[in-house]
Each structure stands twice: as structure tokens, then as C-alpha cells.
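Trainee: With the input below, show me the fold.
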Amino acid sequence: MHSTRTAWGLGKTGVAIGLAMLALASCSKKTPVAVLAPPPAPVGHVYPTAVQIPAVTSRRVKFTPAQRDAYQQAFNIIGLKSALMIGALSCDQRGQYDTFMTTFHPHILAAQHVMDGYFRRMGGWAGQSREDDFVTLLANNQSISAQAQGSLFCLNNSAEFKAVLALRSPRDLDAFVSDQAPQRPATVASTASASAP
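Mentor: Sure, this is the predicted structure:
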């Protein structure tokens, strides 16, 4: 059976679909078959909401749990700002980005100051250089992720802008960057594959 699957280019999913079609064809009664629409484009968070904070480089630097939470929140906000900027430039969505920045400018600026403080505390005089390197690496990684999405990226980014622009307060923005991305619905192929013997 394995060699037959290989020759036809069928995996478990193809075999399961083929068997289901044979079973339907052999029925004397016409059974209605549900036509499944293709899964919708992903919505919700397009980008990871949690940005990994650079590790502490000195044993002398200690943070309380509350300080860690404040730093993580600031990094998440700056990460979202960076990702939305890439989308704005790549997908000609500058108007949405400008609205986001105008709406949340004081809160984003406060997050930027918290992030600046983290790098100052971590690196002293070299902190600014480390922060510049971090911001560049973050943007590069987000650009690579955007390219990997191909033609879906702008559609996904529109969904992210729609969600962000529905937020009304800094507290809403904080919750938005703290929440995990919603679960994506299982595709027909993965469901068929999981149920195949």
C-alpha cells in the first residue's frame, strides 16, 4: 500500500478522501454532500504579541516581578508599533498607521521611555547601541515574517489594523498586546489526516 500511495502522490489525506468518494459513489440513495468553503484568511494577531526581551548581561542587575512585567509590556507595545510600520510601508496602509500613532502616541512614547530605561540599566553607556541593534533586528525579523506570508501579508495586516483601530484606550492597547493570538480553525486537510487510520 505504501508504494501505491507514493506512486499516486497520495498521503493519508488523499487516501481518506478517495475512500470517502468511493463510499458516496456506491450508495444507491443520493446523499447531500456539504461543500466546505476554504478556510478564511487568518484574523486577530498577525504578529507574535510577546517580544522576547534581551537577556540580562550582568549579575548585578536585578528586576522585581513588577518591573519585569512593565518591561515586557513596553517591549510588546514597541514590537506592535514596529510590525504595523512594516505593514504600513509594504501595503500602502500609512493612513491606518498614522491614525494608530495619533491615537496612542503618549502611551507609545511612555513605552519607548520604559524600553530606553531597560537598555540604560542593562548596558550603561553602551545601552543605546544595544537598543539600536535590538530595534533593527526586531524590524528585520518582522520583515522576514511578512515576506514569508507572501500575498496574504497585506490582507493579514489589514485585519491587524482593523483590530488595533477598534481599541479605545491605552488600557485596551495593553490588553491587546498581552493577549495571545486566537486559535486558528483546523483545516479540512488536517482534520481528515487526523481521522485517517
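
Trainee: rest of the way, CA atoms for contacts and neighbours
Mentor: Noted.

Trainee: Can you get me a residue count around Val114?
Mentor: 19 (other Cα atoms under 10 Å).

Trainee: OK, contacts around it?
Mentor: The neighbourhood of Val114, defined by Cα atoms under 8 Å, 6 or more residues apart in numbering, consists of 70-71, 74.

Trainee: neighbour-wise, which of the residues you listed leads?
Mentor: Ala74 (26 neighbours).

Trainee: could you say which helix or strand contains that one?
Mentor: helix 65-91 (DSSP states H and E).

Trainee: buried set for that helix?
Mentor: Neighbour counts over helix 65-91 (16 or more other Cα atoms under 10 Å) mark 71-88, 90 as buried.

Trainee: now stretch 163-179
Mentor: So, applying 16+ other Cα under 10 Å, buried residues of stretch 163-179: 164-165, 167, 173-174, 176-177.

Trainee: Skipping its backbone neighbours, what lies nearest Asn157 in space?
Mentor: Excluding the flanking residues, the one nearest Asn157 by Cα to Cα, 6 or more residues apart in numbering is Gly87, at 6.0 Å.

Trainee: run this one through as well so I can compare:
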Amino acid sequence: MRRIAALAAAAALLTQPALAAQRCTNEKDQAVFEVEALKTELMVVATTCKGPTEDRYNEFVRRYQQALVVTNRELGQYFSRQHGRAGQRQNDIFITELANARSNNARSLGSDFCPRNSGLFEEVMSLSGPTDLPAYAATKDLLSSGVSACPSGSPAAAPARATPAARRSAR
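Mentor: Next comes the predicted model:
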């Protein structure tokens, strides 16, 4: 566990340059996006590399099922907080953009992608358990390829509109 924490800290230092991916102001939200990116990367490895990686992805999902359900729920809650009724749509857009970005990365690596990434399954399955998943995901820097954690442009960042009562009292 200390080793994973040390790797996460080292990865955080390495991602500090000006070109680093946008981070969430809330570390819990950041962890949710990173775990989602890891799950997506493993799915892309499984669907791209075929063979035993498909079974390994299923093993990953079974082992971390409860943590993945929580992550999925928290991701949905994030988008609901940020976008209100449009939250589900924004969540779906994010998931699609993330899958596309990870797939594009796989295509750009070509035949090098599978040998380079199939070891992810051994790494993730060797973790002590679900509580180690966020720290491990943080070391992988999977959000830097065109999809950011806590995407900007949310209504929370827009100026608040005055309520009718506030407009009346301002007169």
C-alpha cells in the first residue's frame, strides 16, 4: 500500500508541468474520474487485444464490482451537481469522449498497444483490494489525452442568475 501511495505521489509530481491535465478541486471527484479512466482503459485493452484480455477484464469487473458501482454512482452525482437535469446527458458525453480518447490512443500506438498495456491486468489484479484502486489509477495518467477530470463549462462556473426575489430587493 505504501508503494502505491509513493507511486501516486511521484505521478502527481510528474504531471505538474503546464501541459498537465486539468484536475478537480475536490480530490474525491478526481479519484472518481481516474478510476473511471482506468476502467475504460482496461475495457479498450480487452476489446482491442482480444483473447485472454477479455477474460481478464471480466475478472477485473468481478473483483472490483462494488467499487466500480460506487464510482459510477459518484460520477453521475458529479454531473448532476454540475449540470442539473442535463447531468445524465453530460455524463454520457463524458463516458463517450473518454472511450474515444482511449481508443484513439490505442490506434495511435498501433501494434505496440497490446504488448505495452496488457500488463495492466496483472498490476490491477495484484492490488490488495478495492481501496487501493484510486491510488493505482492516479499513477496511470489516463486523463491527459484529450479528456479532463471535472470538465469545465459547467453551470457552476457560470455567473448565477438572480432570483425574482433578489431582483426585487435590488431595486
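
Trainee: TM-score of the superposed pair?
Mentor: Overlay of the two chains. TM-score (TM-score structural alignment, normalised by the length of structure 2): 0.65; 124 aligned residues with a Cα RMSD of 2.6 Å.

Trainee: So what's the residue count around whichever residue in structure 1 pairs up with Asn58 of structure 2?
Mentor: The equivalent of Asn58 of structure 2 in structure 1 is Asp98 (alignment by TM-score structural alignment). Other residues lying near Asp98 of structure 1 total 14 when counted by other Cα under 10 Å.

Trainee: which residues sit in contact with Asp98 of structure 1?
Mentor: Listed by Cα under 8 Å, 6+ apart, Asp98 of structure 1 has no contact partners.

Trainee: Pull out the buried residues from the helix or strand harbouring it.
Mentor: Element membership for Asp98 of structure 1 (DSSP H and E) is helix 94-123. For helix 94-123 of structure 1, burial by neighbour count (16+ other Cα under 10 Å) applies to 94, 96-97, 100-101, 103-104, 107-108, 111-112, 114-123.

Trainee: Now it on structure 2. Mean distance?
Mentor: For helix 94-123 of structure 1, the mean deviation from structure 2 after alignment is 0.6 Å (mean Cα distance after the TM-score superposition for structure 1).

Trainee: Can you give me the stretch of structure 2 that the next helix or strand after that helix aligns onto?
Mentor: For helix 94-123 of structure 1, the following helix or strand on the C-terminal side (DSSP H and E) is helix 127-149. Aligned by TM-score structural alignment, helix 127-149 of structure 1 corresponds to residues 87-109 of structure 2.

Trainee: tell me the contacts of the counterpart of Asp116 of structure 1 in structure 2?
Mentor: Counting by TM-score structural alignment, Asp116 of structure 1 corresponds to Gly76 in structure 2. Shown in contact with Gly76 of structure 2 (Cα under 8 Å, 6+ apart): 87-88, 91.

Trainee: rerun at 10 Å
Mentor: When contacts are counted by Cα atoms under 10 Å, 6 or more residues apart in numbering, Gly76 of structure 2 is found next to 70, 82, 87-92.

Trainee: And Thr53 of structure 2, by the same measure?
Mentor: Counted by Cα under 10 Å, 6+ apart, Thr53 of structure 2 has contacts 42-47, 59, 114, 118-119, 121.

Trainee: roughly how far apart are the residue nearest to Ala50 of structure 1 when sequence neighbours are not counted and Gly95 of structure 1?
Mentor: Using Cα to Cα, 6+ apart and skipping residues adjacent in sequence, the residue nearest Ala50 of structure 1 is Asn76, 5.4 Å away. Distance of Asn76 of structure 1 to Gly95 of structure 1, given as Cα to Cα, to the nearest Å: 22 Å.
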